[in-house]
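1. could you work out the structure for the sequence below:
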Amino acid sequence: MKQTTHTKQPKTARKMLNTALLTTGLALSASANAFTIISFGGASGDAMQEAFFTPFADKNDVSVTAGDYNGEFARIRAMVETGNISWDVVEVESPELARGCFEGLFVPIDWDRLGIQDQVIPEAVTECGVGIMVWSTVLAYDADRLPRAPENWVDFWNVAEFPGMRGLRRGAKYTLEAALMADGVPADEVYDVLATSEGVDRAFAKLDELQAHIQWWEAGAQPPQWLVAGDVVMSSAYNGRIAAAQEEGRNLQITWNGSVYDLDYWTIVEGSKHVDTAYDFIKMASQADTQSVYSSNIPYGPVNPDAIALLSDKQAAQMPTHANNLEGALAMNTEFWVDHGEELEQRFNAWASQ
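-> Purely as a prediction, here's the structure:
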């Protein structure tokens, strides 16, 4: 950095500068000592703030720094590889959980120490992650702009009967599944087909048909924003984000048929200096009362079954885990995406950049 030519400063100026430096140093120190939790933000992050972050900080007199990201796995890997750990607990999707556990990026969970294994659903219990909630990628639409409700991904691809732009997540995951279902593959056969080179070609050929009508989203907040603004008439979306827009009086609706559901997980980043605090936080966030507060603010299914009894019938009916919403739904195949995700994402990125 270029040096200033001034060799002296007035006493008052020096005092002000010293005070500013001290304040900055204290702020940096506090930031370094803060317990940092990273989520996907948006409406879900707001619900987590009310249900988890603020109550935990207040009850335990802990300084909690809440941040968000878009699932950039490379950022976590870079932290661990360089030893520059600035995140403690991170929300991840199941394929990234499996990949990060294999690479040693996450602290293996000591379930005896956590003491909640018998309180949560079996899918929430993994080697390196603790389930947070069950969520779905659904077909969402603007009911004011369509002649009728789309019934499935076949209708999503039908631009003749449903004219207008569509929103899809910019990535292979969830998008290739939708493409195959749009091409007539039953939900329970999607991963068998996608595991073949012919099936992958078939999915990309189906995307070719719609490419001119696609607006790609990268953040979960974008689909409801685009639907409300009229930028798209339909979009894949996280069910909770659409519910949040509905609460604001927007006439956005969900087609559950063909939805892809999965869990998100809390992980502790390897090298965190706040592992004890992380265990305390995850245990608190997994209790029925805190889970019910979260799910009452955004309709993602609680992993603690006792939380369902604390929700209203209306709230329970909005959960991805409700029996009606599971009809025609597809469970995310984590093993498939761990095995094939990297190559499929590379092919998707090459295709999308054409």
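2. please make it C-alpha for all contacts and neighbour counts, starting now.
-> Will do.
3. please enumerate the strands of the chain.
-> With strands called from DSSP state E, the chain shows them at 35-39, 64-68, 89-93, 130-142, 166-169, 214-217, 234-238, 252-268, 301-302, 330-331.
4. one more, so I can put them side by side:
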Amino acid sequence: MRKADKEGPKAMTGSITTYTEDLVEIGEHRVRKGELDRRSFLAAVAAMGLAPAALTPATAATGELVLVNFGGVAAKEYKKSFGPGCERATGLKLVVDGSGASPAKIRAMVDAGSVVWDVCDYAPQIGIQLGGKYLEEIDYSIVDKQKLLPGFALQYGCAAYVFSFIMAYNKQMVPEPPRGWADFWDLKRFPGKRAMFKTPIGQLEAALLAAGVEPDKLYPLNLDLALGKIKDLKSEIIWWETGAQSQQLLRDREVTMGNVWHSRATVMRNETRGNIDFTFNQGVLVVGGWAIPKGNPAGRANANKFIAAAQDPKAQLSIYLSLFNGPANLQTIELVPEDKRVLNPSDPANLKLQAISNPRYWGENSAAIQDRWLDAIS
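-> Below is the predicted model of the structure:
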């Protein structure tokens, strides 16, 4: 019996996975199934900056650039696929730290004057929280704004990819394809359990869209309304904490619909030949990318050169074709094969259907929201 079964149908248990950690798991799954060759996989995760999970925190040395992320592939293979590109751009050897960057770690390093990281995997709200005291500004004389989706060239971070929270559903369990979050909340027309991520971002926006709030009017979030909608549905929600859990809930028919990452929904759509499908309509688009800690050892210029190199359209195309996350580089979007564009969250046809997550709002309000969120779902 799974742990979730022991503790009831409303919650999954364990550590909550980040989107970037889940991308590595998806890639490894596709390699095992023979859908993706290992070389393409390694090139994709390298361009994403996904680091080996087993590494301990790295210490910068002369002639090195240290990249920190949340783990994934073996160090030797990672360096083989991405190290040469780093050296061409900066003249520095790439060192990967898989220990994970958090705001607390960045603050501690900068305050102590002992920064060992040069580039960090970046959530835009962290850039808002840490600002100029703890992060370097992105130098857009080096990093090309024209290669980024509008609005994603941020002061203290640069977009590298985008992903979406979308509504996935099992076709055999619904009378017709649901069209939006109002259908997700409609238990009469669409009976059955729902899967939702056990963090507020992407879930509160969905609740407000279900309540009829227009996508461009979401922020500031009406927390009373959003949390009220969550409470209305809570008895039918199974909370997922990892991408694999969200996928299993839908495949095992434990839920009729789920608010899940588009990358996981794409895997399910492909593997079930469309029996599990999803829509970008009213999806919530989120940006991920890079940040530079204040006083990074390799210097601000080299960190920016690394980020600029990561904008390479061919590398971003490889990421999308391998791991399904959306390119942030406009030139890459134009290179996506016609038959693959329907599943790309940053394709113009899909982009116009979605709400865009507001990093400034989340950066300024996430702590207060988290307290209310935990009260609402407990």
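5. contacting residues for the residue most central in space within structure 1?
-> Nearest to the mean C-alpha position of structure 1, by CA atoms, centre = their mean, lies Phe40 at 4.8 Å. Counting by CA atoms under 8 Å, 6 or more residues apart in numbering, Phe40 of structure 1 touches 68-71, 91.
6. now Ala303 of structure 2
-> Going by CA under 8 Å, 6+ apart, Ala303 of structure 2 touches 65, 118-119, 292.
7. Arg194 of structure 2: which of those residues is nearest?
-> Closest approach to Arg194 of structure 2 among those (CA to CA): Val119, at 37.4 Å.
8. what do we get in structure 1 for Ile126 of structure 2?
-> Using TM-score structural alignment as the criterion, Ile126 of structure 2 maps onto Glu96 of structure 1.
9. and that match, how far from Leu28 of structure 1?
-> 30 Å (CA to CA, to the nearest Å).
10. which one of the two has more residues nearby?
-> Glu96 (20 against 12; other CA atoms under 10 Å).
11. tell me which residues touch that one, please.
-> By CA under 8 Å, 6+ apart, the contact set of Glu96 of structure 1 is 73, 338.
12. the equivalent of Cys158 of structure 2 over in structure 1: neighbour count?
-> If you follow Cys158 of structure 2 across to structure 1 using TM-score structural alignment, you land on Val130. Residues contacting Val130 of structure 1 under the criterion other CA under 10 Å number 28.
13. for the stretch 101-250 of structure 2, which segments count as helices?
-> Using DSSP state H, counting those that start in this stretch, the helices of the stretch 101-250 of structure 2 run over 103-112, 124-134, 181-184, 203-210, 223-233, 243-251.
14. how close does Phe324 of structure 2 get to Met196 of structure 2?
-> 20 Å.
15. same question, Val24 of structure 2
-> Computed as CA to CA, the Val24 of structure 2 to Met196 of structure 2 distance reads 21 Å.
16. could you export the contacts of Ala303 of structure 2 as CSV, including distance to Ile377 of structure 2?
-> Formatted as CSV, these follow (distance: CA to CA, whole Å):
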residue, distance to Ile377 of structure 2
Leu65, 42
Asp118, 37
Val119, 35
Ile292, 35
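17. quick check, nearest of those to Asn275 of structure 2?
-> Nearest member of the contacts of Ala303 of structure 2 to Asn275 of structure 2, counting by CA to CA, is Val119, at 40.5 Å.
18. next, count neighbours for that closest one.
-> Based on other CA under 10 Å, the number of other residues close to Val119 of structure 2 is 28.
19. hang on, isn't it packed against Leu67?
-> Yes: with contact defined as CA atoms under 8 Å, Val119 of structure 2 counts as touching Leu67 (4.9 Å).
20. and of the contacts of Ala303 of structure 2, the nearest to Tyr19 of structure 2?
-> Taking the contacts of Ala303 of structure 2 together and measuring to Tyr19 of structure 2 by CA to CA, the closest member is Val119, at 18.0 Å.
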